[in-house]
Each structure stands twice: as C-alpha cells, then as structure tokens.
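Peer 1: Sequence and predicted model, in that order:
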Amino acid sequence: MIKTYLKTAFRSLVKNKGFTFINVLGLALGLAACMLIVFYVFDELSYDRFNTKVDRIFRVNNEVKFGGNTNSYACSPAPTAAALKADFPEIEQVVRFRNRGGNNVKKGNQDIREEKMIYADNSIFDVFTLPMISGSKATALTAPNTVVINETTALKYFNKTNAVGETLTFNGNQPYKVTAVIKDIPKQSHFNFDFFIAMPGLDESKEDAWFSEDFNTYVLLKAGANANKLSGKLTDFFRRRAGPQLAGLLHLTFDKFEQSGNYIKLYLFPLKKIHLESNIGSELGANGNIQYVYIFALVAIFILLIACVNFMNLSTARSSNRAREVGVRKVLGSPRKYLIAQFLTESILVTLFATVIAVLAAWALLPLFNQMAGKELEITRQIVRWILPALLVIVIIIGCLAGSYPALYLSAFQPIKVLKGTISTGFKGGVLRSFLVVFQFAISIFLIIGTLVINNQLKYIQSKDLGFNRDHVLVVYNLWALGEGAKTFKQEIKQLSGVESVSISGALPTGGTRNATSFFKDQVLDQKRAVTSQEWTVDEDYIKTLKIKMVSGRNFSAAMRTDTAGLIINEAAAKLLNFKDPLNQTLYTPADNMLTKMAQFHIIGVMKDFNFKSLRDNVTPLVFLYGQDRGAMSIRLKSNNIPLLISQVGTKYKELGKGQQFNYSFMDNDFDALYRSEQRMGQIFITFTSLAIIIACLGLFGLTAYAAEQRTKEIGIRKVLGASVSAIVGMLSKDFILLVFISIVIATPLAWWAMHNWLEGFAYRQNIQWWVVALAGAGAIAIAFVTISFQSVKAALTNPVKSLKSE
C-alpha cells in the first residue's frame, strides 16, 4: 500500500511540474533559512555551557548610585571573594580576575603584543572547566611571576604543548615561568584569554579596599544552595564589611548614606546568562543580546510559516484540477482515509525533496552566513547527530501540517457534485486562502518595516554629531612601550608632512581602558556634594586633535605648571556639581585605593558634552586631568597619501621602540565597531526579509496562475466582447491587491510597536518616520503587483479562440 501511495504521489508531482517546483523551492528556501538561524540561535544559547558546574557558578555584580549617577559593574572590591567564602558556608569556592590589559611578549628577537592576558586566582581551575594538558591544577597560579597559557600559545612560542618550566619575557625584562598549559577555551565563552597570570604577583589584590571595584569575582555554590536567597544577603554583607571604611571616608553610617538616596548593592548573576543578558561596565568580553536571539528565532518561524502557507494555498487552489480524480476514486469505492493518506504522502514527499535541497543549500551558504553574523559556525559530528533526527521529525511535522488542510479539503468532495461540475472553483470563495495570503504579506511587511527602521537608525548613528571629530584620526596603541621615548615620538610625528595635530592620552571616546572616580566639592567629602565621573588623563593637544568644543574657560597648557592640578569638566558634570560658575572652583578626590589620601584640583575649563560611550547611553559626567598617560596616540591627518604616512609613523615607532610591534587603527573604524552587532543584525535582517518576500511571491505567483487558469473561459468571453488587456489584468489583480492592503493595515501597528521597543534601547535614536511605513506598504504593493501582472498579462494576451475551446 505504501509503495502504491509513493508511486502515485510521485507521478502526480511529476505531472504538475510547475506546482511541484514552486512548492519545493519555497519550502527549501524556508527550511535553509530556518536552519541557518537555528545554528546561530543554538550557538548564542550555548555560551559557557561547556562548564560542568555552570548551574552553580555566579558572578558578583555591583550596582552603585552615588554622585548623581547610577552605574552597574561586572566587578567588585578585591577583598570580596575571600570575605564571601568566610561568611557564607553555602559557597564552595571563589575566584577573582583582574584585567590590566596586554603586554609585549618576546619571541626570539621579536616583541609580540598580546592583549588576551588576565590575572587570576589559582581557584579558577576549581570553578571553571579548563582541562589541563600539562602542569598541576593545585599549584599552577600560586606563586608570583608564574603564568598558565593555552595550547595555541604554547605552540606559538615553544612549538610544543608541554611547555611547563619554560620562561616567557614580558615587556622586555619581566620573566614569567610557565606552570601549566590548558586546552584552548571554547569560543562559546564570555571570557577567552590566552594567558592567565598568577594573582599573588599583583599587589592591589592584597589590599583591603572596599570602595575600589576592579576585580571580576565569581562564586561556586554548593549543590542545593539557594542562589536567590544568598544574593539577597549580599547588600547587608557589604554594609557590614565596608561600613568602617565608609565611616572613615565620609564620616557616615550606611543608613545615613542610603537616606540621601545613594546605595551600593552586590548581587549574584548566573554564569549561563552573562553572554546574552549582561552588558554592564567591566565585562571581560563583548557579549551578545538576548533580544536578537528572540528576533531571529521569530524570523525563522515566520519564514517557515510563509513556506508552509504557500503549500496549503497552492494545494487548495489547484483543487479543481483534481476534483474529478477524487470523484472517480470515490465512485470506485476508495475510502476517504485512503485519499487523505495519498495527499499527505504527496505533501511529505515534497517536504522531503525540499529538505534535502535545504540541507545542501544551508551547508553551501554557511560560510557566507558566518561572514554576515561574525560567527565561526561549522557542521560538526555533534550537530549531525542531532540534526538528522530533527530533520526527519521536521519533514513529518511540516509535511502533515502543510498537507493537512488540502488532504481534508480534497477528500471531502462529494462525487455527484464533482462529476456534475458543480464544485466551486477558482480564487473567489477561498476564505482560508485569502486569510493565508494576508498572513504571508503581513509578515513580509512587518519584516520590511523592521529592516527600514534598523537601517535608518544605523545611518543616524553614522551621521550624528558626536561632539568630537572621529574622521581622519589615526590611533597608535601601546605608547607606554616607548617609555620616555613617547615624548620624542610625538615631536617627530608632528614634523611629518600631512599631520595636523598629535595627542597622547590614556583614554579614547571609541573605547579602551577607562577609570571612574568621585569628586567632592569640599574636603569634608560630603556625599551630597559629590559627582561620580569618568576620569581621563590627556595632554594639552587632546581637545584640539579631536576637535572637542569648549563652552567656557581654557584648554590645558604645557607652559602652565599648575595645570597638573587643573581639571576640564564636561557639561554633564557641571550640571551635577551645580556651581553658579564652575571655573576656578576646587574639587577633591581620593588619591589611593585605601582612601587615606586626598588630591586637590581646580576647574580651568568646561567642554561641550560629547558621546564617549555608546549612543545607547546618555552622556555622563567626564573629567579631563592633565598628565602623561602613554596609553595611545591620536594623530589627525590631512594627507592625501595615507598609506605612505602610516608607513612613516610605523617606521619611527619601531625605531624608538627597538622593534616593538606597531599597532594602529582608525578612530572612525573603532567607532563603527561599537555598533557591529547592529550592523550585522541589519544585514541578516535584510537577507532574511528578502527571502521571506521571495517565498511569499512564489506562492502569489502560483495562486495567480491557478486563478487565471480557472477563469480561462471568462477571460476569452471578455476579450471577444472587447475588454482590453489592462482591464483583464485589473480584474485578475484587484482581489490580490486588496489582500495586500489588508496586510498593510494589520502589520503596520505591530511593526511600529516592535521597532519602537527596539529603539528604546538607544538614548539617541531616530524616531520612526511616516515614510518608512509608506515605503514598506508601497513596496509590498509594487512587488505583489509585479508578481501578479506576469501571469495576468500572460492570460490576457491568450488567443480568445483558444480560451473558449478549453475545458
């Protein structure tokens, strides 16, 4: 029986090649797109799951409201880890990280810049799953000046994985002994470092400073421990531990501190949620966004639904062509269940063909998708093991769902009505088909509006006046590696033709290491007269090089020695300080982590606010200090021969740095990198929106063909009576165009609501413009009309004699 079903189904599909082609193509495109998105979603959801204790690992986050600002950090004070383990028996182990940036590592005569370095406690191996190739977990990071490296790094520097006992030299004169080699950390990790340096070698890790939050702290709970209950205890824990230092610093108790509206809260955040649900200060790497996972999962479902809708629409639309087949079969005694089985077999067979094509297409398109998504997805044995059974289930489910209505609809025909020719045919009267067409195009219009809004926001980001000029600025990193030669380097670069101005600074508006501190309006350190602010060390040329505008006062001057105690604040800081005139006012700030010394500064200028963080955030207080922080050099260019100038800068850097690696970038590219996830999202959105529209149009194309076929005689009569081609095209098109209009009415408010919520994530955003909705609607109508017109014109141009002869 099954063999007969398959043979009959195959013959039917071959006989109706056009129908089969459209359905197979539509389903294949939908399934291929769905598979690619599923790969992306599963990759995003798999972060940190390689850790065997992932459900018991939590990071200690820190939320602070003080000095007019509320900030959240993925770090906590140095003594937090040890104190937590001592105070809470439900904590099995703790570990700290301290990110101090990269170092130069010597390999032969070459110095290689390595950025993936971090200080870590030896307990890292008890908390995280980091398999060792060689070395001992018990002692790997217990002694100062020791380091654990990964497999790739061991091969890079020593051409072997058993590198225990070897020595690496950092920054020309700092020897570090390799005590262990671990396997490379999986890419699906919220942190991914090549070097783990022993924490005992870092003096600040031993300080009892409760108001200096620099250490990423993780806790491993004992099995069965209640994380929520423990998290609720951490605020009181911090009050108890840090209370004496708060009293010494501000002469306050925590009760009075909080009565004024300030607070400091510690809380636990699950390891498995960090990648997708955490984007706060001091993260150990760039995280994803759970919103994008939801969005792409929804897009995948939409595309698959559109493909299934096509199948149902085309199958019911061609029902008249098979009505007599069903009637004859029923007269000959075929039960309805056999007819249903026959049509479901055809549906599953089409789905199977489409799935095979979809798998091949997804495999072929994976490299392109990786490029768009910034991923390194690959089809591994593990993926094959779960995807093959999943695809088999999908074939059955989609085949049955997509073929269920046609099967039930066709098998329900009454033989007498069929053979008398009284079965209603054509597009008219197909309420379900009309609903499905509306559904398809509503989804397509929703995606079109979403794509236009995303692109509009990205263009707004690119064109917005940030308050500084990022164009034609070359950034050279690691100036500290030049030592005192950095000053000479700056002077020599200034002399190059094509250089407008040069600045050396510790921070840049496009990212990098930054410090935050609190400034007080008096020595009493009154918390009500404080501002928490970013603190950047810059030179006298910084403002000129980045073309930051001054509101009042003046810039730093190398000729004025007192400027080392001067400050330039931005408008946001001036507003919170609330001085009648901020110029020449005095501010105080802690001079060490233990808060035992205070530094005194006076305000010499106020600069206009500029966006030094993502446009998702409002501009917060910022203070410039005058000094020589050799973090990076910004070079404003005015040359037409940029490659030559870069070569000259690189040559001078290597001369003064004695072979140090020359690293540079352009500030506008660094700015674009801040929004790379949005740019990738935009590209993927455009691609899959286009696929959704193509699949929807395939269905509309097929429906139009059947509608025209079923009205062949009517068209012939109208032409004989003098109807023009345009009149016939209009007649065949109006029903479909009306459905597209209905789709616009349904999709527009839903799309506006969804994209409005997405834009809420940006402090600076472009509102949804009326023309976006108009353009999406007009585009959908135009696409639908072109699709319909192809078949309509073809039908309208048919010889009426041939039409009237047709049966």
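Peer 2: That came through, no problem.

Peer 1: Please count neighbours and contacts with C-alpha atoms only from this point.
Peer 2: OK.

Peer 1: just the helices in the stretch 551-700 of the chain please.
Peer 2: With DSSP state H, counting those that start in this stretch, the ranges of helices along the stretch 551-700 of the chain come out as 571-577, 642-657, 667-674, 676-710.

Peer 1: check contacts around the most centrally placed residue in the chain.
Peer 2: Centroid-nearest residue in the chain: Ser677, 4.0 Å away (criterion: Cα atoms, centre = their mean). Ser677 is in contact with Gly288, counting by Cα atoms under 8 Å, 6 or more residues apart in numbering.

Peer 1: related to what we said a few turns ago, between the helices of the stretch 551-700 of the chain, which gets nearest to Asn162?
Peer 2: helix 642-657 (31.9 Å; Cα to Cα).

Peer 1: here's the one I want to compare it with:
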Amino acid sequence: MIKNYIKIAWRNIWKNKIFSAINIVGLSVGMAACIVIMLFVFYEKSFDSMHSKNIYRLNEVQKFEGMNASQKVALSMFPMGPTLQAEFPEIKNFTRIRWQQKFQITYQLKKIFSPQVFFVDSTFLRMFDFKLIRGDRATALLKPHSVLLTQETAKRIFGNEDPMGKTITHYGNDTTSYAVTGILADVPKNSQLQFDGLFSFNTVFNPRMFTNWGGNWLNTYLELAPGTDIKALEKKFPAYQKKYMGPGGVKAYELFLLSLKDVHANSADIGLDYINFQKFDQKLTNLFALIALIVLVIACINFINLSTARSAERAKEVGVRKSIGAQRFQLAIQFLGETVLLSLIALIFAIVLVSIALPYINNLSQRDLSLPIMNNVGLLGLVFLAAVFIGILSGIYPAVFLSSFQPVKVLKGSVETGRNKGSLRNVLVVGQFASAIILMIATIFVIKQLRFMQMRDPGFTREQVVTVPLNMVTTAQYKVLKQELLNSSLVQGVTASQDVLGSHLDQTGIEFKLGDSPLRQLTSTLLVVDHDYLNLYKIKLAMGRNFSSEKSALSREFIINEALAKELLKDHKGKPMSSLLGQRFGFDSTGVIIGIAKDFNFNSLHYKIETLFLFNQEAWGFNNISVKINGARAKEAISFIQSVWAKQLPEIPFEYQFLDDHFAEVYRVDSQVSAVVSILAVLIIIISCLGLFGLASYSAEKRIKEIGVRKVLGASVQNIVVLLSSHFIKLVVIANVIAWPVAFYAMNKWLQGFAYRINIDWWVFATAGIISIIIAFVTVSFQSVKAATANPVKSLRSE
C-alpha cells in the first residue's frame, strides 16, 4: 500500500512538472533560508554554554553631573569583588578581569605580540570552566608571576619545547617575568571571553587599588548561590554603596547584575563592553528567525494555493477511488504523502543551497557556521523530521479538502471548487505580498539610515586618515616619528591621541569655576591630543584659539565642545559662551579654557553628542597616531609610513587602519542587519512571485476556451492580458494597503534607536507599492501574454 502511494505520488509530481517545480523551488529556498538563520540563532544561543556555575557580571549605571544622560557600562571598581563577597552570603565567589591588547611576550630571543591577554584573580578557573590541559586549576594562578597560556600561544612562543615551568618576560612600563604554570585549550569561538593567556592579577597589585573607589577599569564576575533572588540582591546594593562610597556613591552609581549567559545577547544598551566577543543583540537574532519563518510559511502557502486551485483536476480521481471503497483517511494519507515527498526533494535542494551560501554568510556574519549533517546522525534525523513536518503542514489542508469530495457529484462533473476556496487563496496571496512589501520598505529604510550615518558630516574629516596604534612608543619616539613622516609630500599631517574617534572615549571628573561663583564638580568625556589634532581633523573652533606648539608641557590648557559649554553655563543664563574663555577649568580647576570647538560626532550616530574636552598633554603619552595621507598616492603613502616605522621602531610590529574602515566597523551590526533583511526580502518576493506565476498559469489554463472565444470575437492581446491580470493586481494593491501602516509602525519604532535618523518619507511606501505591482504584473503577464497569443483554433477544438 505504502509503495503504491509513493508510486502514485511520484507520477503526479512528474505529470505536473511546472507546479511541482514551483513548489520544490519555493520550499527549498524557504527551507534554506530557515536552516541558515537557525544555524546563526543556535550559534548565538550557544555562547558561554560551556560554563556550569551560576555566574553574573557586575555592571553600573553611571549618573554623573555634566553628562547628557545616564549610561550603562560593563566596568566596575577593583574593591567591589571582595567587599561584595564579604557583605552578601549569596555571593559565593568572585573574579576580576583586566584585559590588555597587543601584549608583548618575550622568550629568550623570540618576541611575539599577543592580541589579548587577561589579568585575573586566582579564582578565575574555579568559576569558569575553560579546559585546562596541564596544571592545577586551584593553584595555577595562586602565586604572583604565574601565567597560563593557550595551546596556540604556547606553540607560537615555545615551538615544540615543553612550556611548563619556563619563564617569559613582558617589557612594558616595568619589566616583569612570569612562570608558565599551565596550558589551556584554545578558547572556543562561542565564548564572549577571548584571550591568549591568563596572568596572575596579584603580580600587579598595589595598595592604592584596594581603596580606589570610583576608578572603573576592569570587569567583575560573581558566582551566586543557586536560587538567588537577583532583584532582591540588587535592592541591597545602595546600602552597600553608601557604606563604602558614601552618599555620593549612591547618587552617581547604580549597580546591577547580568547573567553570564545573557551578557553576549542582552547587553546591547551597555557601553564600554570591551571583552564581549561578537556582541549581538538578541532582538535582532529573534527578528531574523521570525523573518526566516515567514519565508518558509510563504513557501508553504504556495503549495496550499496551487493544490486547492487545481482541485478540480483531482476530483474525478477522488470520486473513482471512493466509489471502489477507498476511505477518506486513505485519500488524505495519499495526498499528504505527495506533499511530504515534495518536501523531502526540496530538502535535498535546500541543503545544496545552504552549502553554497554558507561561505558568504560566514563572511557577512563573521561567524564560523557549518552544517555537519553527514557527520551528525541526530542532526540529520532532526532535519529529516522537520522536512516531513513541513510537508504535513503544507499538505494537511489540501489533503482534507481534496479527500472531502463526494463521489456522486464529482463523477457527474458537478464538483465545486468553491467560492470559499477562492477567497482563501486570495487571502493567502495578499498575506504573501503584504509580507514582501513590508520587508521591501524595511530594506529601503535600513539602507537609507545606514547610508545617512556613513555620509553625514560628523563635524571632522576622516577621509584618507590612517591610524596606527602606538604600542609601547614613548613621547620622544613619537616626536621623531612625526617629524620624519612630515618630511614627505605623501603625508599631509600627523597628530596623536589617547583614543580613536568612533570608539568609546573615557570619562573623568573635572572642576569648573566661573568668576566668583562656587566651584562646580562634574564629569565629561576626555580626549588627550597633541597640538595638531584640531588642524588634521579640521575640527572647527566656535571661538578662542587652538593649542600652541610653543606652550610649556606643564601648563594646562583645555578646549571644550559646545555641548560642555552649554552645560557649564546652565546655571548662568544670559552669559555668552565667550565668557568661558580664560576661566578656571580642569582636574583641579588650575587649568584654563582657551577655546570652544563646534560640536562633532566623536561617537556613533546611535548616540547624541556628549560633553567633551580636549587636553593637550604630551607627558601623558599617546596610544594612537593619525596620519593624513595623499589620497591620490595612498599605496605609496602606506609603504612610506611602514618604512619609517621599521626604521624608527624595528622592535614593534606595524599595524594600521583607515579611519573610514574603523567607522565601518562601528556600524558593522547595522550593515549586517541591512544585508540580511535585504536578502530575506528578495527571497520572499521570489517565492511570492513563484506562487503568483503558478496561479496565473492555472487561471490561464482554466480559461483557455474563454480566451479563444474572446479572440474570435475581436478581443486584442492587450484586452486579454488586462482581463487575466486585473484580479491579481487588485490583490497586490490590497496587500499594499495592509502593509503600509504595519511597515510605518515598525520602521518608526526601529529608528527611535538612533539619536540622528532619517525621516520616514512617503515616497518610500509609494515606491515599494509601485515595484510590487510591477513585479506582480510582469509575473502574471508572462502567462497572460502566452495565453492571449495562442491560436484560438486550437483552444476551441472539441474535447
């Protein structure tokens, strides 16, 4: 019996090649989209799943006077870990992490620069379950000057030598040696914590750290007892803060906890999150999953539409089978079998499509996604069952509908395909195109917003600016490097700073006094620069003067932005900004304000311009050098910079990045969202058009005699095309009416996440509507023209 069902199903699929192809292509594309997105979703949800303890990260809400708004940050203070454990029995353990990038490690004559290492407490491996291959988890980091290296890092340093017990040296501000006390397995890619080595934090302890309340420069993780009420614990924090930091601590800071398993995906609104690898908002992950599911549902809708539309062709088959004793459930199983077979064939094509698409998807998402179906029997079985389920889901309504025909009526030729069935098909077509139009509108707005952020004038120039990290470069070395670079026509300017524009800049406390008014203490963003910074970046001054190269390194001169100027004057209404020039300002109010810069977007356009001051203090040193190059000779300029670097700093590797590329990285997630939404929108349009094409083909086929009669009576090709297309065009128009308000609501809500955003223009909706109508018309017209140009003699021949 089952063999017979499969044989009949295959015959029906082969007999109706066009409709079968439409269903298979639609289902395979929908399945492929779903598989890829689900791979991404599962990968995202797997982050930090290797750890078994109940770990939470300590975070702060900083509410400083002088900042436009409070901000959530991932940072915390050095004394918080041990004092929290002492105060609250719910906290079983703690560990702190201080990260360091481009960390130099030397062994004998060999030197490497590790991308990132952590300084951690000895409790780190008691809380986190990173695999330790050699060494003792409990004691490996207990003593000062201990280090654990990953396998890859150990291989880079020692080659084939046994690393255990050997000594490596770090040359920085102080020369420090570390003994290798263990080897770790390489950190999995789905860990938010990525490091090449763990160094004992107690090596660098100093007494000042233990009383440094207010200094936020590390991450603190807490192991909580099982069943801890997080909200109840957080409510106890203000009393703790008051005890150790006084009333000001409660006013300026609010502490909150975030589960380790939520840190990767649920911390989009938390800034200064430096060691959260591949951080991605879970809301976007869920959105991708929802859209992929819609793609698959639309593919299933095609099957339902085409099956019910072609029901009259199967009516006599049902009548004959029922008249010879077939039961309704047997017929339903037969029709479901056809659907499942189609679904399984589609699955094969879907797997091929996924294999082809994965390299591109990995490049786009910067993930290492894979589909190990052949190596994983469980996954293969799951995918197979999913395909069977999709087949059943797609075919259950057509199976019930087709198996319900009464043999007496159908064998007399009086079967009704039903107005209700036509109404259902119309609703499904409208739903398909409404989804496609919503995504089309969303794609246009996402691309417009991304382009707006990329093209908007940030208030400074970033074209042809190359940034180079100054790892362990002294101020004296920088000055020599700068002078030699400026000797070439390939270089148009050189400056340096402690931070790169487009990154999170540090905040610090400052004091300000205007005339005889009381001294005011507030917080603002700080950017330490050399005297040529404003000139190279073409940051305009609203008033005052720029830094001078002749000034003493001991003098304290500051340039503030307009946002900070307004903040300083908010208690002095009526006073012009010029009154701030020459006023006492700085870390201890001994410096002076010499200029006010026009506001510029030193951060992402997701955020409003914050208060900022620039400080020219070479004695503090710089972390990055910015070189403005001759854009017409960019390759020569890079080669020249590299040669000067190799000459002056041969011991330090040369790394560079164009500032434009850095800002592209700032907007990387927005670019990924734009690309994914665009791809899924195209897939939905293609699948919807396939369904429309199938319905149009069937409609033209059913009305072939009517078309022949009309042509004989003088109807033109144009008349026939309009006749056959008008119904479908009406459905697309209705889909637009439904889609527009939904898209408007969704886009308006999405754009609220940007401090600087585009307007919601009416023409985008009109454009999407026109495009959808044109696509539908072209799709339907292909079959309509074919039917209209057919020879009426053939269509009017006898049965």
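Peer 2: Arrived safely, thanks for sending. Just so it is clear, the structure is predicted and the values come from calculations on it, not from any experiment.

Peer 1: Just give the TM-score of the two.
Peer 2: Comparison of the two superposed chains (TM-score structural alignment, normalised by the length of the second structure) gives a TM-score of 0.94, and 782 aligned residues with a Cα RMSD of 2.3 Å.

Peer 1: For Leu458 of the first structure, which of the helices of the stretch 551-700 of the first structure is the nearest?
Peer 2: helix 676-710 (7.1 Å).

Peer 1: how about the residue nearest to the centre of the first structure, what's its partner in the second structure?
Peer 2: Residue pairing (TM-score structural alignment): Ser677 of the first structure is matched to Val669 of the second structure.

Peer 1: ok, now Lys575 of the first structure?
Peer 2: That one, Lys575 of the first structure, aligns with Lys566 by TM-score structural alignment.

Peer 1: Could you measure from its match over to Val415 of the second structure?
Peer 2: 79 Å (Cα to Cα, to the nearest Å).

Peer 1: on contacts alone, who are the packing partners of the longest helix along the first structure?
Peer 2: For the first structure, the helix with the greatest residue count under DSSP state H is helix 336-373. In this structure, helix 336-373 of the first structure makes packing contacts with helix 2-15, helix 17-45, helix 381-411, helix 676-710, judged by 3 or more Cα pairs under 8 Å, 6 or more residues apart in numbering; DSSP states H and E.

Peer 1: and for the shortest one, what are the contacting residues?
Peer 2: Surrounding helix 2-15 of the first structure, the residues in contact under the criterion Cα under 8 Å, 6+ apart are Phe19, Thr20, Ala341, Gln342, Phe343, Thr345, Glu346, Leu349.

Peer 1: again with stretch 648-655 of the first structure
Peer 2: With Cα under 8 Å, 6+ apart as the criterion, stretch 648-655 of the first structure contacts Phe489, Glu492, Ile493, Gln660, Gln661, Phe662.

Peer 1: Dump the helices and strands packed on helix 336-373 of the first structure to a markdown table, plus distance to Thr253 of the first structure.
Peer 2: Below are these laid out as a markdown table (distance: least, Cα to Cα, whole Å):
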| stretch | distance to Thr253 of the first structure |
| --- | --- |
| helix 2-15 | 81 |
| helix 17-45 | 43 |
| helix 381-411 | 57 |
| helix 676-710 | 44 |
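
Peer 1: which one of these lies closest to Ala481 of the first structure?
Peer 2: helix 676-710 (29.6 Å).

Peer 1: And Lys236 of the second structure, what's its match in the first structure?
Peer 2: Checking TM-score structural alignment: Lys236 of the second structure goes with Lys233.

Peer 1: And its match, how close does it get to Thr80 of the first structure?
Peer 2: Relative to Thr80 of the first structure, Lys233 of the first structure is positioned 14 Å away (Cα to Cα).

Peer 1: again with Thr510 of the first structure
Peer 2: As for Thr510 of the first structure, its distance to Thr80 of the first structure is 31 Å (criterion: Cα to Cα).

Peer 1: same check, this time on Leu587 of the first structure
Peer 2: From Leu587 of the first structure across to Thr80 of the first structure, the span is 30 Å (Cα to Cα).

Peer 1: So for Lys233 and Thr80 of the first structure, which sits in the more crowded spot?
Peer 2: Counted by other Cα atoms under 10 Å, Lys233 of the first structure and Thr80 do not tie: Thr80 has more neighbours, with 27 against 13.

Peer 1: so how far is Asn375 of the second structure from the aligned partner of Phe191 of the first structure in the second structure?
Peer 2: Correspondence of Phe191 of the first structure to the second structure, assessed by TM-score structural alignment: Leu193. Leu193 of the second structure is 28 Å from Asn375 of the second structure, where distance means Cα to Cα.
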